[in-house]
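Engineer: could you work out the structure for the sequence below:
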Amino acid sequence: MRPQEGGFTLVEMMVSVTILSLVMLATVTGLRTLASTQSSLNRVTDRNDEIRSVSSFLRDALESAVVGSSSGGLTMGGGSAEMTVFEASPTQLMWKTTMMFGESTGGSFVARVAQESDDIVLRWQKMDARGQMGDWNNAAARTLVEGAQEFSVAYRRQPNGLWLSEWDGRGAPGWVRLRIRSAERYWPDIVMEVAR
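Structural biologist: Model (predicted):
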């Protein structure tokens, strides 16, 4: 009788290869799930950063709005030819504000936030010596939200009053609400108190 030689049988090899394949499959599936989760988390974080950034910028810009003296509200200035900042429009918000660009550039501008095609765009311009503004299409611009599907503005005079989509132009509202929808989701409403 010959002594049996050491080694693995074909069945043992097949069992170990099968177990190794299952372990590798579980590892690859786990890595794919982790990458997908990381990608989803990055999208949510980017969206939250965008919401926070736009909301903070608009609040700061509206807080520095120029308050008119004769009409009791925000105005474009110009003495007797004052023009109310808030036009009767549910699709744009316009006000006079002080804006800084960098450390040494800035001044008093008329700012407008409105939806242009699929973007929500901030435009700003200075009034000329007669208190007139140029064409908004030629004004300096910065895109605030890309791929916006909805943008609406509502106004409220009193804290518990109704939200109005059309502003009557009498003075300035007490509060402004911006409603934005992008990437098939609504942002939390941006509600800002207007300087008085």
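Engineer: contacts, neighbours, all on C-alpha from now
Structural biologist: OK.
Engineer: list the contacts of A88.
Structural biologist: By C-alpha atoms under 8 Å, 6 or more residues apart in numbering, A88 lies in contact with 166-169.
Engineer: and it, that one's in a strand?
Structural biologist: No. Secondary structure of A88 (DSSP: H, G, I helix; E, B strand; the rest coil): coil, not part of a strand.
Engineer: ok, now how distant is the closest residue to I120 other than its chain neighbours from R156?
Structural biologist: Leaving out its chain neighbours, the residue that sits closest to I120 by C-alpha to C-alpha, 6 or more residues apart in numbering is V145, at 5.0 Å. The gap separating V145 from R156 is 24 Å, by C-alpha to C-alpha, to the nearest Å.
Engineer: looking at this, A35 is in a helix?
Structural biologist: Yes. Under three-state DSSP, A35 falls within a helix.
Engineer: tell me how many other residues crowd it.
Structural biologist: Neighbourhood size, A35 [other C-alpha atoms under 10 Å]: 12.
Engineer: any idea how far it is from T29?
Structural biologist: 10 Å.
Engineer: check W167 too.
Structural biologist: 56 Å.
Engineer: so which of the two has more stuff around it?
Structural biologist: Neighbour count, other C-alpha under 10 Å: between W167 and T29, W167 has more, with 20 against 12.
Engineer: which stretches of this protein form helices?
Structural biologist: According to DSSP state H, the chain carries its helices in the segments 10-63.
Engineer: so what's S21 up against?
Structural biologist: S21 touches nothing, counting by C-alpha under 8 Å, 6+ apart.
Engineer: shared neighbours of A35 and T29, which are they?
Structural biologist: With C-alpha under 8 Å, 6+ apart, A35 and T29 have no common neighbours.
Engineer: the structure of the following sequence is requested for comparison with the preceding one:
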Amino acid sequence: MGEQRGFTLVEVVVALTVMSLLVLATLTAVRTLGDTHTRVEATTLRLDEMRLVSQFLRNSLRQAVPVRTLARPGGYLLGGRDELSWIAPLQGVEGVAGLQYKRLFLDGDTLMIQFVPFHPALESPDWAEATAHPLLTDVSEFTLAFRENPQSAWLEQWGEQEGVVPRALKLQLRVRERYWPDLIVLPDLYQAGY
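Structural biologist: The predicted model follows:
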């Protein structure tokens, strides 16, 4: 009978080592793929949030109207570095239509918005009685600036004495320790030639 030859212990150890390295490489690739998918999904959600909030704010601020109330004949758009009140139509909300007082402000780390139906006799709505709706969480910085005309400097305050509605509004947001691109809004009334 012929001599039967099997694997030596060294050959078995080498084969197991090579197979272990292949399994390790495969598991590392699968884990990296899973981590990449999680990061891509988080980035996509963050960008969707940025797009939706920016679009909502842009549309709402763009529609700011120079309504003169009995108490404020100069018009109603008031703002500081971290709070803004204005009048604009409210669209897309079930059961609510027409002009609304709107207020945008930071409460802790949450950007909030409030709505109160417009009434020309009101000097300012009672914001303490109005429901505040969270618009964005994890906000560490929120500032506003206003521009009188394209050549002027940005102002930190806007009141009745400045005019009816600024030519441009700039919002700066820092969310989850990342700065969003500045949101600069030009109200429709200037684009329409008022």
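Engineer: quick check: TM-score for this pair?
Structural biologist: The TM-score (TM-score structural alignment, normalised by the length of structure 2) is 0.85; 187 aligned residues with a C-alpha RMSD of 2.2 Å.
Engineer: number of nearby residues for L99 of structure 2?
Structural biologist: L99 of structure 2, neighbours per other C-alpha under 10 Å, totals 19.
Engineer: once you drop chain neighbours, what's closest to the aligned residue in structure 1 for it?
Structural biologist: Under the alignment (TM-score structural alignment), L99 of structure 2 maps onto S108 of structure 1. Leaving aside its chain neighbours, S108 of structure 1 sits nearest to T98 (4.4 Å; criterion: C-alpha to C-alpha, 6+ apart).
Engineer: what does R72 of structure 2 give?
Structural biologist: Nearest residue to R72 of structure 2 in three dimensions, chain neighbours excluded: E123, at 6.3 Å (C-alpha to C-alpha, 6+ apart).
Engineer: how close does that neighbour sit to G74 of structure 2?
Structural biologist: 11 Å.
Engineer: ok, the two, which is more surrounded?
Structural biologist: Between E123 of structure 2 and G74, counted using other C-alpha under 10 Å, G74 has the larger neighbour count: 18 against 13.
Engineer: mind listing what the residue mapped onto the residue nearest to S108 of structure 1 from structure 2 touches?
Structural biologist: Under the alignment (TM-score structural alignment), T98 of structure 1 maps onto P89 of structure 2. Counting by C-alpha under 8 Å, 6+ apart, P89 of structure 2 touches 60, 63-64, 97-100.
Engineer: what do you get for R103 of structure 2?
Structural biologist: 83-86, 113-115 are the contacts of R103 of structure 2 under C-alpha under 8 Å, 6+ apart.
Engineer: do the same with V10 of structure 2
Structural biologist: By C-alpha under 8 Å, 6+ apart, the contact set of V10 of structure 2 is empty.
Engineer: quick check: M94 of structure 1 touching V85?
Structural biologist: Yes. M94 of structure 1 is within contact range of V85, at 5.7 Å (criterion: C-alpha atoms under 8 Å).
Engineer: looking only at neighbour counts, state which of those two leads.
Structural biologist: Remark: of M94 of structure 1 and V85, V85 carries more neighbours, 27 against 20, as counted by other C-alpha under 10 Å.
Engineer: which residue lines up with the more buried one in structure 2?
Structural biologist: In structure 2, V85 of structure 1 lines up with Y76, judged by TM-score structural alignment.
Engineer: that match reaches I87, doesn't it?
Structural biologist: Yes. Y76 of structure 2 is within contact range of I87, at 6.6 Å (criterion: C-alpha under 8 Å).
Engineer: what touches both of those two?
Structural biologist: 66-67.
Engineer: thinking again about what came up before, L90 of structure 2 versus the match of V85 of structure 1, what's the distance?
Structural biologist: Taken as C-alpha to C-alpha, the span from Y76 of structure 2 to L90 of structure 2 is 16 Å.
Engineer: what is the burial count for V14 of structure 2?
Structural biologist: Using other C-alpha under 10 Å: V14 of structure 2 sits among 11 other residues.
Engineer: what do you get for K170 of structure 2?
Structural biologist: Counted with other C-alpha under 10 Å, residues neighbouring K170 of structure 2 total 16.
Engineer: excluding its backbone neighbours, what's nearest the alignment partner in structure 1 of it?
Structural biologist: In structure 1, the residue equivalent to K170 of structure 2 is R177, according to TM-score structural alignment. Once flanking residues are discounted, R177 of structure 1 sits nearest to V191: 4.4 Å by C-alpha to C-alpha, 6+ apart.
Engineer: what do we get in structure 2 for that neighbour?
Structural biologist: So V191 of structure 1 corresponds to I184, using TM-score structural alignment.
Engineer: residues near its match, how many?
Structural biologist: 18.
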